[in-house]
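# Got a sequence here, can you build the structure:
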Amino acid sequence: MTPTTPPLDEGALRALVPRVLAGLVRRGEDFDAAEDALQEALIEALRVWPEHPADDPRAWLTTVATRRLVDARRREAARARREEAVHAEPRPDAADVEEGDDTLFVLFCCCHPDLAPTSQVALTLRAVGGLTTREIADAFFVPEATMAQRISRAKRALRGRRLDRPGDLAVVLRVLYLVYTAGHAGRVDLAAEAIRLARRLTLATDEPEARGLLALMLLNHARRAARQDAAGRIVTLDRQDRGLWDTRAIAEGVRVLQSALAMQTEEQRPGRYQVQAAIAALHDDAASAEETDWPQILAWYDDLVALTGDPVRQDPAAVLGRAVAAGHVLGATAGLRETDRLREVIGERHRWHAARGHLHELDGDLAAAATAYAEAARRATNVAERDHLVRQAARARAAGGSGPPPTPSRPQRSGSRSAKRARSPDTPGR
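Below is the predicted model of the structure:
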């Protein structure tokens, strides 16, 4: 009886991509040519390995990619002799280089400052995530040819540039967060892919913000199953079925966040991703919307807006979030005053009007809430959000016709002890 060939582990194959690419680029290969050669090697692996699996997959891919590079150079007559002599046989990779270091190196290459953010994201998914051009195009709802051109332009922009200098980790983190916020679409779950890459990034650096980003993704992703009802309609956080939340992802996110916060000193305060993760953890920790620890959330928002010199203009979303938190802690009027500060900056955007609707509803003024929700719906560009806001406006109008509903609970302000406790690594948790 012929033994059955084990199925090809595409996940393991994808994990090899940044390691092999890093080895090729580190030894002096051009990023564009090396990435193309590696893609050809991956196609060959998918064809050959099911029947003849490689004993050392990384070495096999490196060898095949190198041969593709050599073949390409041989077609360039002017450089054939010099390139053939240097690259005819693959040079050994540094076997002791950690996978995390390779991932970080390639991420820095993909997040080169000369590239536009959309190109950084696309190249990261291709070179680090190991996704095909078709998969990336499908995830972003663009034609495959369009995405292929975008990736080609990005690789051309890197041609001839030195890629041996340290990059900016902040840019890498921003790109990963852009991948995460791109959402869930097509054949590839971009949010899950961003989490996978963030995990690998934490292997390569002890920077607390890298862990903060991973924690933020996990804590937000844990609520994914509850964000829509059976009809695909948006369900707001206060109305979600918390039994659908992924408690394992929450527990992991809290552990990662605690490890990041424990690394901070008095001189190095938590960064943006850590603060946002702490806010998410406090929401996840509440057994019900009424039990949300709003005073601690407000304290974390204070830290968040303090990270920029002019938060109203530089980070209006943080100030808007703080206004909502202030409405729950100090009263809706205080929250509405906070939103007034943002009128000139984001007053024309639907999220500002939606926040005003929530605060008016918190205050029991359902007529004003309905008007604000309706204006938010008029300005929304996303169909699902628009429909949700239309339903919010209709609900507020209907409730207002029979008298104001009970005002949502407002936790009492707990003072400086709460703010201090909010900065402790042990604060978020279940």
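
# Please make it C-alpha for all contacts and neighbour counts, starting now.
Noted.

# buried set for stretch 37-44?
For stretch 37-44, burial by neighbour count (16 or more other Cα atoms under 10 Å) applies to 37-39, 41-42.

# what comes up buried for the helix or strand residue 85 falls within?
Per DSSP states H and E, residue 85 falls inside helix 80-87. For helix 80-87, a neighbour-count test (16+ other Cα under 10 Å) marks 83, 87 as buried.

# tell me what the helix or strand following that helix is packed against?
Once helix 80-87 ends, the next helix or strand along the chain (criterion: DSSP H and E) is helix 99-110. In terms of contacts (3 or more Cα pairs under 8 Å, 6 or more residues apart in numbering; DSSP states H and E), helix 99-110 is packed against helix 10-26, helix 117-127, helix 169-181, helix 190-202.

# now for those, which one comes closest to residue 332?
Proximity to residue 332, assessed across the helices and strands packed on helix 99-110 by Cα to Cα, is greatest for helix 169-181 (29.5 Å).

# wouldn't residue 345 be in contact with residue 316 here?
Yes - using Cα atoms under 8 Å, residue 345 is in contact with residue 316, at 7.5 Å.

# One more sequence to fold, the one below, so I can look at both together:
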Amino acid sequence: MTRLQSSFTPDASKDGGTLLSVRDVAKHYPIRSGALQRVVGQVRAVDGVSFDIRRGETLGLVGESGCGKTTLGRLVSGLIAPTSGQTYYDLDSSSLAALDAAQTLPEAERHAALAAINAAHGIETMPIEAKNRFRRNCQMVFQDSFSSLNPRHLVIDLVGRPLRVHKEASGSDLTERVVELLEQVGLGRQHLYRYPHQFSGGQRQRISIARALALDPELIILDEPTSALDVSVQAQILNLLNDLQAERNLAYLFVTHDLSVVEHMADRIVTMYLGKVVEAGPTRSIFDASAHPYTRALMAAKLDLGPAGAASENKAVLDGAVPDPARPPRGCRFHTRCPVATAQCGWEIDDIVRILERHEALCDTLTDVTRESDFAGTLVFEDADAAQKMAAVLASEAVPQPFRDALELAETTGTKLRVRFRQAEDIKLTRRGPDHLAACVLG
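The predicted structure is shown next:
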């Protein structure tokens, strides 16, 4: 049964209501191998994400490269289909309450209630008329403005295409509508008959924004819209976006890894790590009292020049690489790099494999890993000496203290090393304040 209860549902009474509701959305890409291309695994790009976007607000989606931000943006916009979960458009508070209440209904009633809500509001299941309305009201501005603009088309064709497709304008009326849109983003009539390569990066991004505004949408998804631009041009684009939002009451899903930008732009922030939401809340609450170590690490890495022009001395550098999204860590997915990890964070067999990779001589002698579960198994080495050396490593200060505290068993029998860890469940989001949630065992 799909769990549709929102992990981050803000109080819609404070604004114009909920525009978009994301419920347990996941996107898994198959890993194929062999001559028959059988599926041998799944890359969990997005793995059960829930949040709401209010009308007229900016929701910042932050995290490192590879955490699933762009994939989530494409899922929300309907450009790609989810593996599971659903995104609901224009779902009012009463329908949202019915959606959450459906989990407690008997099976037949639950399916009937969800089917009715999906048919009316689910972007994957709504009828074509409703889907066309959603497409008009949800536009996207991509990170690379050059590749998102057809190099063979003139500006008048690029910006005017949505108007032609939806039969909003034609002929001289279309030309004037395009000129009006260009003037809103700081360009003009003189740019109508130029190609994308004749503009600077900032100008191309303005053209992309003009195209996104053509149908007067309610929501624009901004995928790193300023990351490829100079700092001065970034400021111009961000100010333009703020002005357009104030004029048109636009909602933004602002996807970025730049904490300085999101602090300036966002009303609320969702932090993602390895396909999961690890923290969500109002921007000021996140910056003043972040509750997850990953969010704090992102904040510490933000370039913040003081009055003397010197960067902040309190910089945190995360150790290690992001784990394989095909085999994400159990428990807290961040525990393999977390500076304050505990024994309750979900240590497992794969953590031993990661430790082995730092001991090349021992890693070369490993011949097999047999898993009884994620938390118990047997490692087989070429000789008994290697198995004993690995057991000594696991008991030494070469591994983190929380790892050793979670390791309940490490015994050798000949060439075999049998290990068992304390079992742990995935860490759920818990409330840390008004509209503030975090997925961490630390209070």
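
# Got a TM-score for the pair?
Remark: TM-score between the superposed chains equals 0.22 [TM-score structural alignment, normalised by the length of structure 1]; 158 aligned residues with a Cα RMSD of 7.2 Å.

# returning to that earlier point: and among the helices and strands packed on helix 99-110 of structure 1, the most buried is which?
Ranked by mean neighbour count, those are led by helix 117-127 with a mean of 24 (mean count of other Cα atoms under 10 Å).

# All the strands of structure 1, residue numbers only.
Counting by DSSP state E, structure 1 has strands at residues 184-185, 188-189.

# Any chance of those in JSON lines with mean neighbour count and distance to residue 104 of structure 1 as columns?
Listed next are the strands of structure 1 as JSON lines, based on neighbours: other Cα atoms under 10 Å; distance: least, Cα to Cα, whole Å:
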{"stretch": "strand 184-185", "mean neighbour count": "16", "distance to residue 104 of structure 1": "24"}
{"stretch": "strand 188-189", "mean neighbour count": "16", "distance to residue 104 of structure 1": "21"}
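
# who does the helix or strand hosting residue 40 of structure 2 touch, helix- and strand-wise?
Taking DSSP H and E as the definition, one finds residue 40 of structure 2 inside strand 38-54. Here strand 38-54 of structure 2 is seen to pack against strand 18-33, helix 69-77, strand 251-256, strand 276-282 when contacts are counted using 3+ Cα pairs under 8 Å, 6+ apart.

# Show me the contact partners of the helix or strand just after the shortest one.
Sequence order places helix 259-265 as the next helix or strand after strand 251-256 of structure 2, per DSSP H and E. Contact partners of helix 259-265 of structure 2, identified using Cα atoms under 8 Å, 6 or more residues apart in numbering, comprise 58, 60, 62, 238, 242, 254, 256, 269, 283, 287, 298-299, 302-303.

# Packing partners of whichever helix or strand comes after helix 259-265 of structure 2?
Note on helix 259-265 of structure 2: by DSSP H and E, the next helix or strand toward the C-terminus is strand 268-273. In terms of contacts (3+ Cα pairs under 8 Å, 6+ apart), strand 268-273 of structure 2 is packed against strand 58-62, strand 276-282, helix 283-289.

# any residues touching the first one, and which ones?
By that I understand strand 58-62 of structure 2. The contact list for strand 58-62 of structure 2 (Cα under 8 Å, 6+ apart) reads 53, 69, 251-259, 262, 265-272.

# Also compute the angle for that strand relative to strand 268-273, please.
Between strand 58-62 of structure 2 and strand 268-273, the angle comes out at 20 degrees (axes from the mean of the first three to the mean of the last three Cα atoms, to 10 degrees).

# now strand 58-62 of structure 2 against strand 251-256, angle please.
Here strand 58-62 of structure 2 runs at an angle of 20 degrees relative to strand 251-256 (the same axes, to 10 degrees).

# Residue 345 and residue 316 of structure 1: which has the busier surroundings?
Higher neighbour count among residue 345 of structure 1 and residue 316: residue 316, with 19 against 14, using other Cα atoms under 10 Å.

# Can you give me the distance of the more buried one to residue 338 of structure 1?
11 Å (Cα to Cα, to the nearest Å).

# go on, residue 104 of structure 1?
For residue 104 of structure 1 relative to residue 338 of structure 1 (Cα to Cα), the value is 40 Å.

# Then residue 86 of structure 1?
Remark: distance between residue 86 of structure 1 and residue 338 of structure 1 (Cα to Cα) = 65 Å.

# same thing with residue 329 of structure 1?
13 Å.

# tell me which residues of the helix or strand where residue 351 of structure 2 lies are tucked away?
Using DSSP H and E, residue 351 of structure 2 sits in helix 349-356. For helix 349-356 of structure 2, the buried set under the neighbour-count rule, 16+ other Cα under 10 Å, comprises 349-352, 355-356.

# and which of the residues you listed is nearest residue 77 of structure 2?
Nearest to residue 77 of structure 2 among these: residue 350, at 34.7 Å, using Cα to Cα.

# helices or strands next to the helix or strand following the helix holding residue 351 of structure 2 in the packing?
Of the helices and strands lying after helix 349-356 of structure 2 in sequence (DSSP H and E), the nearest is helix 360-365. Here helix 360-365 of structure 2 touches helix 384-394, going by 3+ Cα pairs under 8 Å, 6+ apart.

# rerun that using 10 Å as the cut-off
helix 349-356, strand 376-381, helix 384-394 (3 or more Cα pairs under 10 Å, 6 or more residues apart in numbering; DSSP states H and E).

# quick one: the shortest one to helix 384-394, angle?
Computed by the same axes, to 10 degrees, the angle separating strand 376-381 of structure 2 from helix 384-394 equals 130 degrees.

# which residues are in contact with strand 376-381 of structure 2?
With contact meaning Cα atoms under 10 Å, 6 or more residues apart in numbering, strand 376-381 of structure 2 is reached by 348-349, 352-353, 362-372, 386-388, 390, 407-423.

# Write the PyMOL selection for whichever of those residues are buried.
Selecting only the buried entries of the contacts of strand 376-381 of structure 2 in PyMOL, with 16+ other Cα under 10 Å as the criterion:
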select buried, resi 348+349+352+362+363+366+369+386+387+388+390+407+410+412+415+416+417+418+419+420+421+422+423
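
# When residue 104 and residue 338 of structure 1 are compared, which one has more neighbours?
A direct count of neighbours by other Cα under 10 Å for residue 104 of structure 1 and residue 338 places residue 104 higher, at 27 against 19.

# circling back to that earlier point, Throw the strands of structure 1 into TSV and include distance to residue 374 of structure 1, thanks.
Below are those laid out as TSV (distance: least, Cα to Cα, whole Å):
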stretch	distance to residue 374 of structure 1
strand 184-185	27
strand 188-189	32
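
# Regarding stretch 84-97 of structure 2, how distant is the last residue from the first?
21 Å.

# show me where the stretch 151-300 of structure 1 has helices.
169-181, 190-202, 208-221, 247-262, 272-285, 294-305 (DSSP state H, counting those that start in this stretch).
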